[in-house]
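Enquirer: just coords:
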């Protein structure tokens, strides 16, 4: 029996790519080959005759789907396949698969690292040193040193004492509140509990008993915002979550609390958060996602010392492609063997 033709524009890792090649007649292109996104017309040309399409970043529009009559399966290697037209897939009877939790470890570890980098002023102190502050005079020979028993940094220099300027606090015993308790939350909870933090979470789709079994206090949105030392947004973008966090929620935060968003900017009201930061009504924020990306060069966030911003890299781990490659190879095997998929995104296709 002939192998199904499979087009891959996603980054897939070995040994899983070879496993897929054993099961399918594979063509690799687009982002996977050239690190550029293909246009609609390019995708349509590449997908002619293909039954399976494995995509990561390219926009798979209704026009693309309608122009490729042989497509039987579309697989997106993301936790939320927003770049694929779900309705068009369903209308054609095409299962849309995804890779839930593929970057859960990566994002969870990033949240912990960024949180500590901000509150312990690690990133700020590094920036200040690189900018020339708190340094001694240049030396001809940096290896010509005078040993002292008590080696400290500028302790007697008023206004130039990094020990005071960059003094932070510990997370032990602090309360971490989550909005959304999915794959990332579950990974994150284990790390934070090991660090001695108290956890609470708001997620209307997770039974309180499940949260309690994981050692997490079930809470309302209001309780998470009013009682937490850190509030972390970890929910997916849906019609329900767009604009979920606004001025009312942020106003409940303690003045010593920090806001963390590694989900999506659209979940949070930009002006409400910016006003709270500019007016120092909250202590600071960790932001990896924004309302417009790239962030405009004149955005006020770039001038704030109490904010740690990163360019949407919480999921940028070299281990993430390994995780999604494993899931994709598993789903290809199920497809080839005539089995039902495990990771179906457009579940409404079963009813239709």
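Expert: Done, it's in. Note that the coordinates shown come from a computational prediction; the quantities given were computed from them, not determined experimentally. Numbers count the residues shown, from 1 in each chain.

Enquirer: okay, CA-based contacts and neighbour counts for the rest of this
Expert: Fine.

Enquirer: surely residue 23 touches residue 336?
Expert: Yes - using Cα atoms under 8 Å, residue 23 is in contact with residue 336, at 7.3 Å.

Enquirer: between these two, who's got more neighbours?
Expert: residue 23 (19 against 12; other Cα atoms under 10 Å).

Enquirer: please report how far the closest residue to the more buried one other than its chain neighbours lies from residue 335.
Expert: Closest residue in space to residue 23, ignoring its immediate chain neighbours: residue 3 at 6.4 Å, by Cα to Cα, 6 or more residues apart in numbering. Distance, residue 3 to residue 335, using Cα to Cα, to the nearest Å: 12 Å.

Enquirer: looking at the two, which one has more neighbours?
Expert: Set residue 3 next to residue 335 and count neighbours by other Cα under 10 Å: residue 335 wins out with 17 against 13.

Enquirer: wait, what's in contact with the more buried one?
Expert: Applying Cα atoms under 8 Å, 6 or more residues apart in numbering, we find residue 335 in contact with residue 341.

Enquirer: and after whichever strand or helix holds it, which helix or strand comes next?
Expert: Secondary structure from DSSP states H and E places residue 335 in helix 320-336. Per DSSP H and E, the first helix or strand lying C-terminal to helix 320-336 is helix 348-351.

Enquirer: helices and strands around that next one, which ones?
Expert: For helix 348-351, there is no helix or strand it packs on, judged by 3 or more Cα pairs under 8 Å, 6 or more residues apart in numbering; DSSP states H and E.

Enquirer: in the helix holding residue 335, which residues are buried?
Expert: For helix 320-336, burial by neighbour count (16 or more other Cα atoms under 10 Å) applies to 320-333, 335.

Enquirer: what residues of stretch 111-131 count as buried?
Expert: Applying 16+ other Cα under 10 Å to stretch 111-131 flags 111, 114-121, 124-125 as buried.

Enquirer: below is structure B, check it against A:
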């Protein structure tokens, strides 16, 4: 029996990556005979065009009408950015599995999917290595003022005055770095920092212990982390509890001359307070890959405040991330086809889906 699959890729997670991963994971092997898959493809415009809100879901690319047409007869959809809205579900009666190749299925209406018997999967950890490496890059860029000195030199200015004691940064060797949140990304950052000789502090209320980070990091309260760390890097998830968790009082509690870095989510931090602290000299520098509004508005202080380094939400952008995302999703597709429990199902109460025990 042929199973129709829609690969709704974009200009990062390409359709060929999705199709190749699906073919590889459903080929002949220990799990049984190869699946008979019929592919349809739709290429969405992200990131050439920014994602946005589509009906009731966020961070999506494409339109409801595009998806309704492309999903005709499809049982499975694998995508990074396609929206899954109530209207789409009402017009896709054959759909049973919707795999989002992201760390969370923010572009899917989970309640409506559950009501329509559609399992929604996602790809946790797909970009953990890339984001950890980018975080380390921003830390080093901020500590050593790499972007500023590059701009000065290419602009014809040899800034030897950056060598003044008050203008130079610290070394990571022997320095203290605090990580707020210690999931897949935070743990990788902790190990990298420890390898460079830094003392690593961790605050994460969801951790019972450090596990494999024992002997590498120290678990502390947020208050202690802010007081002791020379560099604070944010790695918490965006939840109602973490929204605005680092504001003006928390920044004021950081040591004079310290640095703050955020490659997690823009909602965690008060950016106005951060800019104030950099301008006043309380913070040596700040480095951000995520923002409260994306794209960053043209008149934002983040673009003009000296010693604030910004990158356009691309910490997770690597070729390995795109391949990992396709592979993680394809494995759950293979489980679905074999009637096995899904590993990364966001709505496990959906009817007709085997449950993990």
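Expert: Thanks, I have the structure now. Model, not experiment: these values are computed from the prediction.

Enquirer: contacts for stretch 108-116 of structure 2, please.
Expert: 56-57, 83-86, 89-90, 119-120, 346-347, 349-351.

Enquirer: which one of those sits closest to residue 168 of structure 2?
Expert: Taking Cα to Cα as the measure, residue 57 is the one of the contacts of stretch 108-116 of structure 2 closest to residue 168 of structure 2, at 45.4 Å.

Enquirer: and for the closest residue to that closest one other than its chain neighbours, the neighbour number?
Expert: Among residues not flanking residue 57 of structure 2 along the chain, residue 107 sits closest, at 5.1 Å (Cα to Cα, 6+ apart). Per other Cα under 10 Å, the neighbour tally for residue 107 of structure 2 reads 24.

Enquirer: do the same with residue 285 of structure 1
Expert: Neighbours of residue 285 of structure 1 (other Cα under 10 Å): 27.

Enquirer: state the distance from it to residue 78 of structure 1.
Expert: From residue 285 of structure 1 to residue 78 of structure 1 the distance is 26 Å (Cα to Cα).

Enquirer: could you do residue 242 of structure 1 as well?
Expert: Counting by Cα to Cα, the gap from residue 242 of structure 1 to residue 78 of structure 1 is 19 Å.

Enquirer: those two: who's more crowded?
Expert: A count of neighbours by other Cα under 10 Å puts residue 78 above the other of residue 242 of structure 1 and residue 78, at 22 against 15.

Enquirer: show me what that one aligns to in structure 2.
Expert: Under the alignment by TM-score structural alignment, residue 78 of structure 1 pairs with residue 102 in structure 2.

Enquirer: which residues does the closest residue to that match other than its chain neighbours contact?
Expert: Of all residues beyond its chain neighbours, the one nearest residue 102 of structure 2 is residue 123 (5.1 Å), with distances taken as Cα to Cα, 6+ apart. Contacts for residue 123 of structure 2 were tallied using Cα under 8 Å, 6+ apart; they are 100-104, 325, 328-329, 344.

Enquirer: so what does residue 123 of structure 2 match up with in structure 1?
Expert: The alignment partner of residue 123 of structure 2 in structure 1, by TM-score structural alignment, is residue 99.

Enquirer: returning to what we had before: mean distance of the helix holding residue 335 of structure 1 to its aligned residues in structure 2, please.
Expert: Compared with structure 2 after the fit, helix 320-336 of structure 1 shows a mean deviation of 1.2 Å (mean Cα distance after the TM-score superposition for structure 1).

Enquirer: tell me which residues in stretch 237-249 of structure 1 are buried?
Expert: Buried positions in stretch 237-249 of structure 1, judged by neighbour count with 16+ other Cα under 10 Å: 237, 245, 249.

Enquirer: again, but for stretch 170-179 of structure 2
Expert: So stretch 170-179 of structure 2, judged by 16+ other Cα under 10 Å, has buried residues 172, 175-179.

Enquirer: likewise for stretch 113-126 of structure 2?
Expert: Buried residues in stretch 113-126 of structure 2 (16+ other Cα under 10 Å): 113-114, 116-126.

Enquirer: so which residues of the stretch 51-200 of structure 1 form strands?
Expert: Using DSSP state E, counting those that start in this stretch, the strands of the stretch 51-200 of structure 1 run over residues 52-55, 73-76, 96-97, 175-179, 198-202.

Enquirer: residue 218 of structure 1: which of those is closest?
Expert: strand 198-202 (5.4 Å).

Enquirer: find me the equivalent region of that closest one in structure 2.
Expert: Counting by TM-score structural alignment, strand 198-202 of structure 1 falls onto residues 199-203 of structure 2.

Enquirer: with structure 1 overlaid, how far apart is the matching stretch on average?
Expert: Stretch 199-203 of structure 2, aligned to structure 1 and superposed, deviates on average by 1.1 Å (mean Cα distance after the TM-score superposition for structure 1).

Enquirer: contacts for that stretch?
Expert: 174-182, 190, 193-194, 216-222, 225, 229.

Enquirer: buried among those? Need that as a selection in PyMOL.
Expert: Remark: buried members of the contacts of stretch 199-203 of structure 2, expressed as a PyMOL selection using 16+ other Cα under 10 Å:
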select buried, resi 175+176+177+178+179+180+181+182+190+193+194+216+217+218+219+220+222+225+229
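
Enquirer: who touches residue 94 of structure 2 in this structure?
Expert: 72-75 are the contacts of residue 94 of structure 2 under Cα under 8 Å, 6+ apart.

Enquirer: about what we covered before: measure the residue nearest to residue 102 of structure 2 to residue 323 of structure 2 for me?
Expert: Using Cα to Cα, residue 123 of structure 2 is found at 11 Å from residue 323 of structure 2.

Enquirer: show me where the stretch 151-300 of structure 2 has helices.
Expert: Taking DSSP state H, counting those that start in this stretch as the criterion, the stretch 151-300 of structure 2 carries its helices at 184-195, 222-228, 248-253, 271-280.

Enquirer: surely the match of residue 78 of structure 1 and residue 80 touch.
Expert: Yes - at 6.1 Å, residue 102 of structure 2 counts as touching residue 80 under the criterion of Cα under 8 Å.

Enquirer: distance of the residue nearest to residue 102 of structure 2 relative to residue 40 of structure 2?
Expert: 21 Å.

Enquirer: again with residue 99 of structure 2
Expert: According to Cα to Cα, residue 99 of structure 2 stands 15 Å off from residue 40 of structure 2.

Enquirer: residue 275 of structure 2 now?
Expert: 48 Å.

Enquirer: then residue 145 of structure 2?
Expert: Using Cα to Cα, we find residue 145 of structure 2 at a distance of 48 Å from residue 40 of structure 2.
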